[in-house]
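>>> got a predicted structure plus its sequence, pasted below:
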Amino acid sequence: MPGPALPPSSTTAPGARSATAAGGPGRAAVRPGLVLATACLCQLIVTLDASIVNIALPAMGHSLGFADSALPWVVNAYALAFGGLLLLGGRVADLAGHRRALLAGLAVFGVASVLGGLAQTPAQLIGARAGQGVASALLAPISLTLIMVTYTEGAARARALGIWSMVTAAGSALGVLLGGVLTDLLDWRWVFFVNIPLVALAALAAVRSVAAARPKREGRLDLVGAVLGTGAMSTLVYGLMETDRHPWTSARTFATLGAAVLVGIAFLAWEARFAAAPIVRLGVLRSRTAWVASLIVTLIGAAMLAGFYFCSLHLQNVLHYGPLAAGAAFLPFCAGVMAGSMAAGRLGARFGGRATLTGGLLLAGLGMLWFGGLGVDSGYLTAFVGPSVVTSTGVGICMVANTAMGTSGVAPHEAGLVSGLLNAGRQCGGSIGLAVLASLATAATRDATGAGRGALEALAAGYDRAFVITAVLLAVAALIAVLFVPAPPRKPAVRA
């Protein structure tokens, strides 16, 4: 016979929800630390995979005989599936149950990783990357949802979000580092095989920590909304990715982005007026914290992705770093993200969410502006480490503060929806920002070349323009935070 049940205070960490609040009976409610580890593992898998293949692209192209025009689709196939399906992934998690959706996403990701590592043709590799993107669109919203339904609002959730945000921001930098190590020391196929032990560990942790109960609120999937929402997101991401081959002013770009806008309008109209069980309940955006957080995370996503991209290009194309050295150069960035993420909770408790978010955005913008001074003679220690630490510390602070604000006051049955919105904002912001900034950097490089500057100086001038504009985007995000983030409630005066 089972022994007497332990009181909640002896099994549940402070700030963790009860079994009912966490979604039903199961071990998730009494092992919040393991739930957090599961969420962070899933997020690490997603963010690591988004960047780990970048440095391995030349080796993949040489090994499998990629045409120059086809090689970018190793990245694009992942981004297209991931960005297009994020909102759908968040809703599926709400309807199917967190453990069921999580294990399904991990299974698809593991199979796709094996197929990618064994690929013998370009089509097989691109298909495997698309499969990883589909799985990531399911895993990314669930990882944040698990924290929202396990930890109540307050210091415990802030600490959990700090760790999750640290993994989110540091995973991309670690992906660059690990991609260089694996490609240089082993083979490009290991950038896929390295996922297998991570997936197995995450699946084991999920089985032991995430409640198996189905959600209490029954519902059905809004198929029309799913098709329209996925179509709008996919068309937008595709149109942005193609701007490297078709100018912004071309008829093709206008047609693609125009189609994305029209499908997006149809999606909003369907969700607002016709859907019986909308995939996105638009009423959630009436909450100021939800739409402000989504807007700010879009700008943060643009800054983060563009920052990684142009820093990597400067190191390799201007300073002539090899893949391994370029990856290792991002270690200070990882350290800064960790420091900022862990400090965000304490800063928020002392100064309030609005001041913490604004300060983190301004600090990250200052670091990007500092990057804008990089030149052909800039040394790593004197000109790269400083802005890396400043930028990454600010990113860590504002990521935690913004996520905490955006997830506050969310009902458990809509946690997946809000998680999907925040992840979609970051993904779309990265795609839009990178496409726009790449075009502007190319134009600056062309202008510098026309003015008689050398090839390396012209490249550095293009990258510098991108860094400065990224700093402006972060400053705009800080202004939005000042104007629209709710001020903390005033403490009542204590009478003598």
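Ah, there it is.
>>> use CA for all of it now, contacts and neighbours both
OK.
>>> tell me the spacing between the nearest residue to residue 278 once chain neighbours are set aside and residue 160.
Computed as Cα to Cα, 6 or more residues apart in numbering, the closest residue to residue 278 that is not its neighbour in sequence is residue 271, at 5.3 Å. Using Cα to Cα, to the nearest Å, we find residue 271 at a distance of 32 Å from residue 160.
>>> same question for residue 407.
Following Cα to Cα, the distance that separates residue 407 from residue 160 is 12 Å.
>>> more neighbours, these two?
Using other Cα atoms under 10 Å as the criterion, residue 407 and residue 160 rank with residue 160 on top: 26 against 22.
>>> next, the one to line up against it:
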Amino acid sequence: MSQQTLDRAPVPARGHRSGLVLAIILTCQLMLILDATVVNVALPRIQSDLGFSATGLSWVMTAYSLVFGGLLLLGGRAGDLFGRRRMFVVGTAVFTLASLAGGLADSAALLIAARALQGVGAAMAGPSTLALITTTFTEAKARVRALALFSAMSSGGFAIGLIVGGLLTEWISWRAGLFINVPFGLAIVLLAPRFVPEPERRRAHLDLPGAVTGTLGVGALVFAFTHAASDGWGNAVTLGSLAAGLVLLAVFVVVEARTALPLVPLRLFADRNRSAAYVNFFLGPMAMMSMFFFLTQFMQDIRHFAALATGFAFLPMAVLIFTMSRLVPRLLPRYGPKPLAVGGALLMVTGVGWLTLLTTESTYFPALFGPLLLMGLGAGLAFAPLNVIVMATVPNEDAGAAGGVLQTMQQVGSTLGLAVLVTVFGSVTRSAGTTGAQLTVDGMTAAFATAAAFAACTVLVALTFRRATASPRP
């Protein structure tokens, strides 16, 4: 695709075109998010087909989410500097090619490499999705509606990935979960240059020191928690990785404070509501990942659900998240972010806390159905306002960086949260005296208890929101 095609800015979206622009952007966002979980229910078959070890299998998920989260900040700033639509299109193209390569992979190493390359493409396209919504939809009500739908895709995409993965794995093959991205990715690459407006960009450097220290710092922390799950916290490699991650992140903050055009402009955190929204977009996914990772294993390994049934078990949660996304644009201007965020967070705490009562004999109704309903309702209320809070008043020149930080919080939160919860699960199963299914469930309920603590922290953060009405300015 020529540079002229990528640079050509179409007439700003109006009327029916605004719906098409939003559909293109949301389709890309959904595709990027659901790929974090679309292979989750297929992991047993992937392990059997490609000969993964028990410990190596988790990298099918981690390789994608870690690279995605680690490079999002760089992708956000690159979109601000080189053109958000260009990064959106190029990133989607890379993601699509990587999806094709992953579906064709005939070894464990090739699949992990393809998943990592998917993460690179997602990090290039992801921040631009949110920035393009902010700069395309300038009327207040239209922007709130678009951001609420974006939030539904971001929160519900994890659950939709499980449903789609279950369907494709049961009916076709686990490879279809990767191949399905190809036609949607091609459509986005062809339609976006024609219909999605290209905002004005500015040229400058990419803050490579910040990119290196930030990415390596997050990666070291995730590796430390993952390593602790198998080798314990007394292991030298675990402690060394943890210390390196903390030092690198401290250096990252210093670099960002002294750089003229940083990956993360610290002024983004000057607003109290925006800072609290960022923190909750980090803590919330830490709690929610326990639902997706451990519940899929509980259903398949303990209750012997098929892959298809496992995927559809999450349907109530996905439906509620999307339902709430339609209501939040009406509720947010009236009540402001605080009541919605606090109420949603409390529902999430209740839902995850309910899962700590699971036993080997627990059935879907009500032991799983009830928590899934509460989590769907809670996530829809708690997360939909956060996108609006973050993007409502951010300057256009920082829109890509702001979107990159928000999605980084989500991806790094889910990745780091999963690493922490796997560590808790591993410590319980190593030290407990029971065996078999009961031992597995004991580890899962301990992980759910930890996730409930993360969710409780989101309540405390939500209490700091100002009560002012969240109505975004164009």
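Arrived safely. Quick caveat: nothing in here was measured; it's all calculated off a predicted structure.
>>> what's the TM-score once they're superposed?
TM-score of the superposed chains, computed with TM-score structural alignment, normalised by the length of structure 2, equals 0.91; 462 aligned residues with a Cα RMSD of 2.2 Å.
>>> where in structure 2 does stretch 410-419 of structure 1 fall?
Using TM-score structural alignment, stretch 410-419 of structure 1 lines up with residues 394-403 of structure 2.
>>> flag every buried residue along the matching stretch.
394, 396-403 (16 or more other Cα atoms under 10 Å).
>>> okay, the residues you listed in CSV with distance to residue 173 of structure 2 and secondary structure next?
Converted to CSV, these look like this (distance: Cα to Cα, whole Å; DSSP: H, G, I helix; E, B strand; the rest coil):
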residue, distance to residue 173 of structure 2, secondary structure
394, 44, coil
396, 43, helix
397, 44, helix
398, 42, helix
399, 39, helix
400, 37, helix
401, 38, helix
402, 38, helix
403, 34, helix
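>>> residue 340 of structure 1: what's it in contact with?
Residue 340 of structure 1 is in contact with 392-397, counting by Cα atoms under 8 Å, 6 or more residues apart in numbering.
>>> which of the residues you listed also appear as contacts in structure 2?
Retained in structure 2 by both residues aligned by TM-score structural alignment, their matches' Cα atoms under 8 Å are the following of the contacts of residue 340 of structure 1: 393, 396-397.
>>> among the residues you listed, which lie within helices?
Secondary structure from DSSP state H places 393, 396-397 of those in helices.
>>> drop anything exposed from those.
Looks like those have 393, 396-397 buried, using 16+ other Cα under 10 Å.
>>> so how much does stretch 21-32 of structure 2 differ from structure 1 once superposed?
With mean Cα distance after the TM-score superposition for structure 1, stretch 21-32 of structure 2 departs from structure 1 by a mean of 1.2 Å once superposed.
>>> kindly report the same for stretch 402-410 of structure 2.
Stretch 402-410 of structure 2 sits 1.0 Å off on average (mean Cα distance after the TM-score superposition for structure 1).
>>> list the contacts of that stretch.
With Cα under 8 Å, 6+ apart, stretch 402-410 of structure 2 has contacts from 69-70, 72-77, 126-128, 130-131, 264, 268, 278-279, 281-282, 284-285, 387, 390-391, 394.
>>> ditto for stretch 217-237 of structure 2
So stretch 217-237 of structure 2 is in contact with 66, 70, 238-242, 244-249, 412, 415-416, 419-420, 422-427, going by Cα under 8 Å, 6+ apart.
>>> and residue 110 of structure 2, how many neighbours?
By other Cα under 10 Å, neighbour count at residue 110 of structure 2 equals 16.
>>> my read is that it contacts residue 102, right?
Yes: using Cα atoms under 8 Å, residue 110 of structure 2 is in contact with residue 102, at 7.2 Å.
>>> intersection of neighbour lists for the two?
By Cα under 8 Å, 6+ apart, no residue touches both residue 110 of structure 2 and residue 102.
>>> give the buried residues for stretch 253-262 of structure 2.
Quick answer for stretch 253-262 of structure 2 (16+ other Cα under 10 Å): 253, 255-256, 262.
>>> next, the contact list for whatever residue of structure 2 lines up with residue 429 of structure 1, please.
When structure 2 is aligned by TM-score structural alignment, the residue opposite residue 429 of structure 1 is residue 413. By Cα under 8 Å, 6+ apart, the residues touching residue 413 of structure 2 are 281-286.
>>> excluding chain neighbours, what is closest to residue 413 of structure 2?
residue 282 (4.5 Å).
>>> can you show me the helices along the stretch 251-400 of structure 2?
272-297, 307-313, 315-335, 337-355, 369-391, 399-431 (DSSP state H, counting those that start in this stretch).
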